[in-house]
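S.K.: Could you look at this predicted model? Sequence included:
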Amino acid sequence: MRLKSKQHLALSSLALLTALSGCSQTSAPAIGNDHNIVYLNGQIYTQDAQRRKVDAIAVSNDKFVYSGNREGAEPYINQGYRVVDLEGKMVLPGLHDNHIHVLGTVPLDTCDLEGKSVNLGQLAEKVKECLPRYASEPGAWLKIDQWVPYENNEPTDTYKTIRQTLDAVADGHPIILSGVDGHASAYNSKALSMAQDEQGNTVGFNTKTLGKGGVFAELAPYVSLDSGVVRDAAKEKIPVGNFDMFAQEVGEPRGEAVYGAILPKVAQVMAKNGITSIQDACSNDFIREQFVKMQQQNLLNMRITAATCFIADDYKGKVDIAGHLKKAQEVRAAFAGNPLIKADAVKIFADGVLEGDPFSKPPFSPNAGMLHNYQTPHLKQNEETGLVTVTKNSEDSKNNGIVNYRAEDFKNYASALDADGFSIHVHSIGDRATRVTIDALEAARQRNGDRHIPHTIAHLQVVHPDDQARLGKLGTFLTYTYAWINQQPEYDMLITPFLEQSKKGQDISDVLYNPKSYTWGAIYPVGSTAKAGAVLVAGSDAPVDTRDPRPFMNIAAGITRAIPGQPAYNAGQSATLQQMLDAYTINGARAVRQEKLIGSIEPGKSADFIVLDRNLFDLVQQGKPEQIADTQVVQTVFRGNTVYGQ
């Protein structure tokens, strides 16, 4: 819809207006152009320190100059400010996505499953469809994007495993399925045979190279020869020529052309979702160059904190503090005067993923760093009914996953970054990885003193109760992806049976959702960490799971912890709507050290705000918080300019 502009009569007494309470303003500048606007008749949630709700705001050029009641806006109207009627709609500050890979939010011109789960028969058809278009040369790689590793992939009468399926239709081509999670990919046999050792010799992934004493023995936890699934560090060993944003080099013509073509759409996706500030969670030189291009083309309708990333070194456990610090310093200096892009954060991958495959032979264990050993479950799924049964007692796997850095190395790394003024942004999935991360952040504070730098931890899929309290004591910023928090048996089957003991004949629902289990209280502990004093922020992690940043789905899920119509996953860990709005606005600004500039609607701050098609508080009061997920942005304003409008 289009918001209405109309004229308003002036009040008679300016003296009376300036005495009115509940208003904030700066002196109104003399104006005579369209960059000065009063917005009236709104339900404007300022997200300021008092969490005031007002019905009028005034914008001059790129700043808010007033927020308060209708009467207090009259002096601006009298000076000629244009008036926009918000028609009673809800207004919020522009949203912050604290963990996103923004160039991945728009598909490239590649073979793409679009995050839709498929069975193996459908996968085979997709390969047949894409080969002629995207791998026409004999022996050329076929890369299929946005494959879902952890849903469906069900066998058919013809196809039994992912690897066998790809082999059957490959026609001599190496094939990679690039997972939506950014951690898991799947390959056919030809691709697996192309793995290279440190000297560049092609030796392949096989039982010999992955076995005890083999050249890839340390990577065995990352590779399933049965399914063809390969994760994290092991993926680097297979030389794939593709358009992965993390593999691009500055100046390489094909990558520059492919990504250059999507930059306008990236801007549109962010504006349509009301996102005016992001932390790009793993930026390299190529990715940062694309941000500069967006800025040069007047496409950058958001602020970016580009977290410098050393993903390859992290997954090798390579300790190069001096080298990383030098590179991060150079990048930070390069953007020091940039009004929209900064690079004062460093990303660290503490561990991998928590998803395994209990149905592969043998079961493919997760690799996230856990305090206790994983279980080896014994599950069987009825191919006709889909029902899963526990066929015998689970066993101790003697494996508790991987933390990428030794504890002392992590402490030294975090301390060096903190001492040099960098925010630290950590990917942490398992409870041991989070404990090691907390230890490192505590060590940095003990060595350097409290420098009031907002360090953040992303994901936090499993957190021990003791560490939930420690996160609060440190005041750590926690970047949960709330849309991942729900009961979803098909997905949970890939996690919980590896974390909890199971007994022969035990009901699978009892394995997955036992309120007395450790997992029930440790999975995404939003409520308890917030209560302990940690600061909630929000990150979509797009394109992981979906390219859509879906902020309102995340807000709804943070409150319900449920798929609509399904039970909640530990409702006691739910957030309130106010906490979710804080996470997406003022806390998001604090997490990137810009709370004096953005994050709330206050005079002097950048005029970044969004208009919504419904009032979220009304939905909560009506007992319909799940409907928040359907919210649409009507208008997005960035630095005073409308960058999206219905």
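M.R.: Sure thing, it's come through. Numbering: from 1, shown residues only.

S.K.: can we go C-alpha only for contacts and neighbour counts from here?
M.R.: Noted.

S.K.: For the stretch 501-646 of the chain, just list every one of the strands.
M.R.: Taking DSSP state E, counting those that start in this stretch as the test, the strands found in the stretch 501-646 of the chain are 535-538, 609-612, 633-638, 641-645.

S.K.: Burial-wise, tell me which of these comes out on top.
M.R.: Highest mean neighbour count among those (mean count of other Cα atoms under 10 Å): strand 535-538, with a mean of 28.

S.K.: ok, back up a step: need the strands of the stretch 501-646 of the chain in a markdown table (columns: distance to Ser193).
M.R.: What follows is these, written out as a markdown table (distance: least, Cα to Cα, whole Å):
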| stretch | distance to Ser193 |
| --- | --- |
| strand 535-538 | 40 |
| strand 609-612 | 51 |
| strand 633-638 | 48 |
| strand 641-645 | 48 |
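
S.K.: Out of those, the one nearest Ser428 is which?
M.R.: Ser428 lies closest, by Cα to Cα, to one member of the strands of the stretch 501-646 of the chain: strand 535-538, at 14.8 Å.

S.K.: let's bring in a second one:
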Amino acid sequence: MIPPERLRRRTLLATGLASVAAIPSAVAPAASPRPRSGAALVVHNARVLTGVAGAPPQEAIAVGRDGRVLATGPSAVVRRHAGRDTDVVDAAGATVMSGIVDGHAHPVGAGVRSLKLSLEHRSFTVDQLQGTLRGFLEESDGSEPDGWLEVVDWNPVGLLPPGTEAHHRILDALPTRRPVALIGADGHVAWVNRRALDLAGIDRGTPDPPAGSIARGPGGEPTGILRDDALYAVTRLIPGPGGEQLYDACSRVLTRAAAQGVTTFLDAACTDWELGVYAALASSDRLPQRVAAALRLDPDEVADPPEALAWLREARAKHREVPGLAIRTAKVFLDGVIEHPSRSAALLDPYLDGDGRPTDHRGDLHATGARFAKLATLLDRHGFQVHAHAVGDRAVRTALDGYEAARRANGPRDNRHTIAHLQLVHPDDLPRFRRLGVVACMQLQWAMRNEWTVEALLPYLGERRHRWLYPARGLERNGAVLAGGSDWPVDPLGVWNQIRTAEDREGNSARQGALYPEREGLERASALRMHTAGSAYQLRMDRLVGRLTPGRAADLVVLDRDVTRIPVQQVGDAQVRLTLVGGKPVFDADTEEGKRVRAEMMLSPLTSARPASYPGTGTGTGTGSGAGRSRCGCGAPGPATARA
């Protein structure tokens, strides 16, 4: 690590002409501003990663006054671009590289979640959980008897001892009449009390929604566990934040993301509501990143492709003038999540029962192959990209089949359709990604051994399929374009841990070791490239961002170390010293604001606002730092997910 004080900065100022300053103003000629000359910024004595495959690191980079890369090369050559008012930074041998392009996240959701009470992904016994919830109730006792107690970051596999089942009776025992909802960290499951079920109108006769399920006991009575779209019956009733409180929260978390080097996001499940938030942030100069929006299609729209196309066009036209916001992608959910107890991801072969015996359960496919193919074909024909949530191997195959149908009908159109998550991919399908031009967007911070990939998964998949988990190297070896995404706020945002885990399959927070690193770990260069050039390619922004070559936008980060040479265990601890978007600083660790943001990040991870010191939360165990949810938060509903 390079100490911050060694990252030296100076501005080259114009010299002399002191005699002119001494001339009395009455007789001095009118001063005219001297034209600014040279580059806006030169960073030298660096390891500049241009992102061009096979290209060696350069020593320096110059950023033009138009916010684009002017030149890279040897320090002696690039410094010739410095003028009298060029900002010059000595990187002291640290890495300069493209800013991080996050190919799958939920930034507005992170802002909303930062305002809510949190269980911080911890594991609890029933007594510990009830004690923590009693503390939350006491803090807000003015909300009796009808105010919702909503708590986020509940760990669906963290009820102790292992095997303890969540049931509304546990929440009903709390000393309150209020409706209670614990929202799973994955955004695909919720646990609610009887009062919440009653308010949502969920009883023995309530049918499951098309893309979700209501857990039931032996007699058919709801247990209080709601999966996927069944959550909406409850979450639509819970008031959400709005106005300046919401915009300030989103601005705060986006600034902290910039402090980790994120310069572009794909918001992977937008509705009109999220688009409105981005428009408000942009209008008040509080949107530091570029944002691509994937508009979430509900099951009815997936079944009605012309309606889906009409909404995409309408939303794009409505927000066309919002600076920094691009709308050209549709989001489709093909399945749920794979871990026990949810097991809603769609598998080719049935789940096991935990003792190695096959069951008749293969998970839930939220759209038939024919329906998805029809949608993909229409959107592809009109230039829209499809971003499919597919966790299980049957969902992955359904997505590939749909994209193949679109290619067969329309020919190659370079829309770069994408499959996100790819937790389980059948080996036969690995070569199809390159052949069909499908991008593999992976969240590799989950590729580690912990309770999610071992206790909640291995017994239900078996050894053979377990070895297929997160097949990053297999996809790369078969020629697929890899892109990186965080799925933030399912985990606290940890960009450099994502990159580390892509390589060593263990990361900063694994508690049971690495997950088949010899089989699926990536080389360092590949791990860096998938989170920059790979995601830029996915978002169809690769001519603008993702590489540092002349003419591309100066979306870059200056780090505190050379991430190409340090041991892999140190990659996750990398710190960003400077982040630029279009040549404009959006985070600078040497400013007072930068120091304040960094201090906040040291106190709490980039997740919910509820600190670990809150009475009751310290009684749990586990992952206050967010140790790999192995899930997707893109199902997590916001305060107003229904489109206006």
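M.R.: Thanks, I have it. All values reported here derive from a predicted model rather than from experimental measurement.

S.K.: Got a TM-score for the two of them?
M.R.: In this superposition the chains share a TM-score of 0.81, using TM-score structural alignment, normalised by the length of the second structure; 556 aligned residues with a Cα RMSD of 2.7 Å.

S.K.: before we move on, the earlier item: any idea which of the strands of the stretch 501-646 of the first structure gets closest to Met1 of the first structure?
M.R.: strand 633-638 (6.9 Å).

S.K.: for that closest one, packing partners?
M.R.: helix 253-272, strand 609-612, strand 641-645 (3 or more Cα pairs under 8 Å, 6 or more residues apart in numbering; DSSP states H and E).

S.K.: which residues in the stretch 301-450 of the second structure form helices?
M.R.: Here the stretch 301-450 of the second structure has its helices, by DSSP state H, counting those that start in this stretch, at 305-318, 369-381, 393-410, 432-436.

S.K.: Check those for me and report the most buried one.
M.R.: helix 393-410 (a mean of 22).

S.K.: mean deviation of that one from the first structure?
M.R.: For helix 393-410 of the second structure, the mean deviation from the first structure after alignment is 0.5 Å (mean Cα distance after the TM-score superposition for the first structure).

S.K.: wait, which of the helices of the stretch 301-450 of the second structure is closest to Ala589 of the second structure?
M.R.: helix 305-318 (35.6 Å).

S.K.: residue range for that closest one in the first structure?
M.R.: Counting by TM-score structural alignment, helix 305-318 of the second structure pairs with residues 321-334 of the first structure.

S.K.: In contact with Phe372 of the second structure, which residues?
M.R.: Contacts for Phe372 of the second structure (Cα atoms under 8 Å, 6 or more residues apart in numbering) come out as Val302, Ala303, Thr398, Ala399, Gly402.

S.K.: just checking, the first one touches Trp311?
M.R.: If I follow you right, that is Val302 of the second structure. No - look at Val302 of the second structure against Trp311 with Cα atoms under 8 Å: they stay out of range, at 11.8 Å.

S.K.: Export the helices and strands packed on strand 633-638 of the first structure to TSV and append columns for distance to Pro221 of the first structure.
M.R.: Below are those laid out as TSV (distance: least, Cα to Cα, whole Å):
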stretch	distance to Pro221 of the first structure
helix 253-272	32
strand 609-612	46
strand 641-645	46
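
S.K.: right, so of these, which gets closest to Gly539 of the first structure?
M.R.: helix 253-272 (13.2 Å).

S.K.: which helices and strands does that closest one pack with?
M.R.: Partner elements for helix 253-272 of the first structure (3+ Cα pairs under 8 Å, 6+ apart): helix 285-296, strand 633-638, strand 641-645.

S.K.: next one: that helix to chain centre, how far?
M.R.: 19 Å (Cα atoms, centre = their mean, to the nearest Å).

S.K.: buried residues in it?
M.R.: Gly255, Glu256, Tyr259, Ile262, Leu263, Val266, Ala267, Gln268, Val269, Met270, Ala271, Lys272 (16 or more other Cα atoms under 10 Å).

S.K.: And Ala257 of the second structure, what's its match in the first structure?
M.R.: Using TM-score structural alignment, Ala257 of the second structure pairs with Met270 in the first structure.

S.K.: Same question for Ala390 of the second structure.
M.R.: Under TM-score structural alignment, Ala390 of the second structure pairs with Ser428 in the first structure.

S.K.: In this structure its match contacts Leu478, no?
M.R.: No - with contacts defined as Cα under 8 Å, Ser428 of the first structure does not count as touching Leu478, sitting 10.5 Å away.
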